[in-house]
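>>> Pasting the sequence and the predicted model now:
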Amino acid sequence: MVGRLLLRGMIVGALAGILVFAFARTFGEPLVDWAIGFEEKTAQAAGEAAEPEIVSRATQAGFGLFTGIMIYSTAIGGLFALVFSFVYGRISPLGARGTAVLLAIAAFVTISLVPDIKYPANPPAVGNPDTIGARTELFFIMIVASIVGMIVAIGLGRRLAARYGSWNGTIIAGIGYIAFIALIQYLLPSVNEVPEQFSAVVLWKFRVTSLGMHVILWTTLALGFGAWAERELPQTRYRSNATLRRA
């Protein structure tokens, strides 16, 4: 059962990757071209020599972009299916579709939205190359903290639900997660390396487009994988751990 779900997750992830690529190619790449042009003009004005183009821009925006997105989306689809197979029937009485949607929302908030609020995506020409290592570490620290906070919040919500009811338990756990994330984001250093002359409109559109790519990915996984899994698990609700292991 888990193997079939894994395969379905990877297939849906690949389909999501095609949609994400089309979106990124249409709306994201023109912004990247603008940013690269800005970077080149800034370098020329400073009298710096142009850097050699190791990989052509056409390859980056075409085959390179497609390959990277497809590998990432397919891998995320497989991981999504594995997590789904573990939590299905354990965290809520929802069916396959409901569980997939709930899981996708939690994953989007935890992995995409929360880290992006603190350290949003930047186009070329934004960011000091000397600090890329430190910025990457901070970004992954934010992701890990968000995942840990979400796991703790889910466990806390289940315990509180037994005492205060599902609705109240979920609200209390959600408030706890928000407070934890707010504290982590307050403690982590901020990063602001946007050049003064860089277009605020381009920067905003790039960040919205980057977040939109994640929305497409998780929405496709939620709806596509949920519908497919429902055909595999049509009537199963709140299965026991022993049943899951036998499957």
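Now that the structure is in, tell me what you want to look at. Residues are numbered from 1 along each chain as shown.

>>> C-alpha from now on. contacts and neighbour counts both.
Fine.

>>> Quick check: the residue nearest in space to the middle of the chain vs Asn122, distance?
Most central in the chain under C-alpha atoms, centre = their mean is Ser112, positioned 3.5 Å from the mean C-alpha point. To Asn122, Ser112 is 14 Å away according to C-alpha to C-alpha, to the nearest Å.

>>> Included below, for side-by-side comparison, is a second structure:
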Amino acid sequence: MRTFSSLLVRGLIAGLFAGLLAGTFAYVMGEPHIDAAIAIEEAGAPTHTHSDDPAATEAEEEPLVSRNGQRAGLFLATSLYGVALGGIFAVAFTLLRRRLRTTSDSYAALGLAAAGFIGIVLVPFLKYPANPPAVGDPETITKRTISYLLLLVIGLLAVWAGVAAARWAEARFTEPPAWVRLAFGTAAFAVTVIAAYLILPAVNEVPGTFPATLLWQFRLSALGTQTVLWLLLGFAFAGLADRRLKPVGTVVPAATGGVA
């Protein structure tokens, strides 16, 4: 229990650290593209009809949260998300540690972070990439959200299928080379993902007049934010977990002083 509590605290710390730096990346690399997309949206928005009520006109023009408030909230959002993700990561590490087949807790943490990034971020992104303001139909938001969440779950299942297939090949063949295990694992992962891509509906609601360069700059910045988050979470947790799990009070030869 003490070990899990310590790992959980370290997961929360690693998540907070990763969330803050991911928010910094999003602020520097993503916010300019959001401002540009908002400018395009406002330029193409229909003119409001004239109203004799100044309060109603002001309510139509003023956003619920100002852009400065949104920028400040960005760091809060990424920090909270990072803390939550760090806690979940610590729980997953505790449950799966003995199944990862490595004697290094650092490698186990990095491998788990890589698997999480692929299943939770990369697989859904390739099918349903993020869209900036002025892109997307509000009437399809429920459909898009459900499809995205389904693909996120399938992404995790695809990672599990890849690992299971690689281990099946290892058990099926006598001392198979690494490329055989890799081939089986990759094939199982790819088949699962491709099947999901074909079954789930396609979503293409980008207006033809929206600049393609701005669209992909925004999408890459969104992917970069998630990459920074998972990369830093993996390395931070690996360092903290490895330090925590080193044996304390190990008996050493008497010539060196007894107990370390």
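Perfect, I can see it now. Predicted model only: the values in this text are computed from it and were never measured.

>>> Just give me the match in structure 2 for the residue nearest to the centre of structure 1.
For Ser112 of structure 1, the aligned position in structure 2 is occupied by Val121, per TM-score structural alignment.

>>> Its match is in contact with Val228, isn't it?
No. Here Val121 of structure 2 lies out of contact with Val228, judged by C-alpha atoms under 8 Å, at a distance of 11.7 Å.

>>> For the residue of structure 1 most remote from its centre, list the residues it contacts.
Relative to the average C-alpha location in structure 1, and by C-alpha atoms, centre = their mean, no residue lies farther out than Gly47, which sits at 38.9 Å. Contacts for Gly47 of structure 1 (C-alpha atoms under 8 Å, 6 or more residues apart in numbering) come out as none.

>>> Is Gln197 of structure 1 in a helix, a strand, or coil?
Following DSSP: H, G, I helix; E, B strand; the rest coil, we place Gln197 of structure 1 in the coil state.

>>> what about it, how many residues close to it?
Gln197 of structure 1 is flanked by 8 other residues according to other C-alpha atoms under 10 Å.

>>> Just tell me what it corresponds to in structure 2.
Structural alignment (TM-score structural alignment) places Gln197 of structure 1 against Thr209 in structure 2.

>>> List the contacts of the equivalent of Met150 of structure 1 over in structure 2.
Alignment note (TM-score structural alignment): Met150 of structure 1 maps to Val159 of structure 2. Val159 of structure 2 sits next to 115, 118-119, 189 when contact means C-alpha under 8 Å, 6+ apart.

>>> Now do the same contact list for Ile11 of structure 1.
74, 77.

>>> Tell me if Val203 of structure 2 really is in a helix.
No. Counting by three-state DSSP, Val203 of structure 2 is located in no helix; its state is coil.

>>> residues near Ala22 of structure 1, how many?
14.

>>> rewinding a little: any chance of a markdown table for the contacts of Val159 of structure 2, columns distance to Gly87 of structure 2?
Below are the contacts of Val159 of structure 2 laid out as a markdown table (distance: C-alpha to C-alpha, whole Å):
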| residue | distance to Gly87 of structure 2 |
| --- | --- |
| Ala115 | 16 |
| Ile118 | 19 |
| Gly119 | 18 |
| Phe189 | 26 |
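
>>> Mind checking which of the residues you listed land in helices?
Residues from those lying in helices, with DSSP state H as the criterion: 115, 189.

>>> nearest to Asp105 of structure 2, of the contacts of Val159 of structure 2?
Comparing the contacts of Val159 of structure 2 against Asp105 of structure 2 with C-alpha to C-alpha picks out Ala115 as the nearest, at 15.2 Å.

>>> With adjacent residues omitted, what lies nearest to that closest one?
Nearest non-adjacent residue to Ala115 of structure 2, counting by C-alpha to C-alpha, 6 or more residues apart in numbering: Val159, 6.6 Å away.
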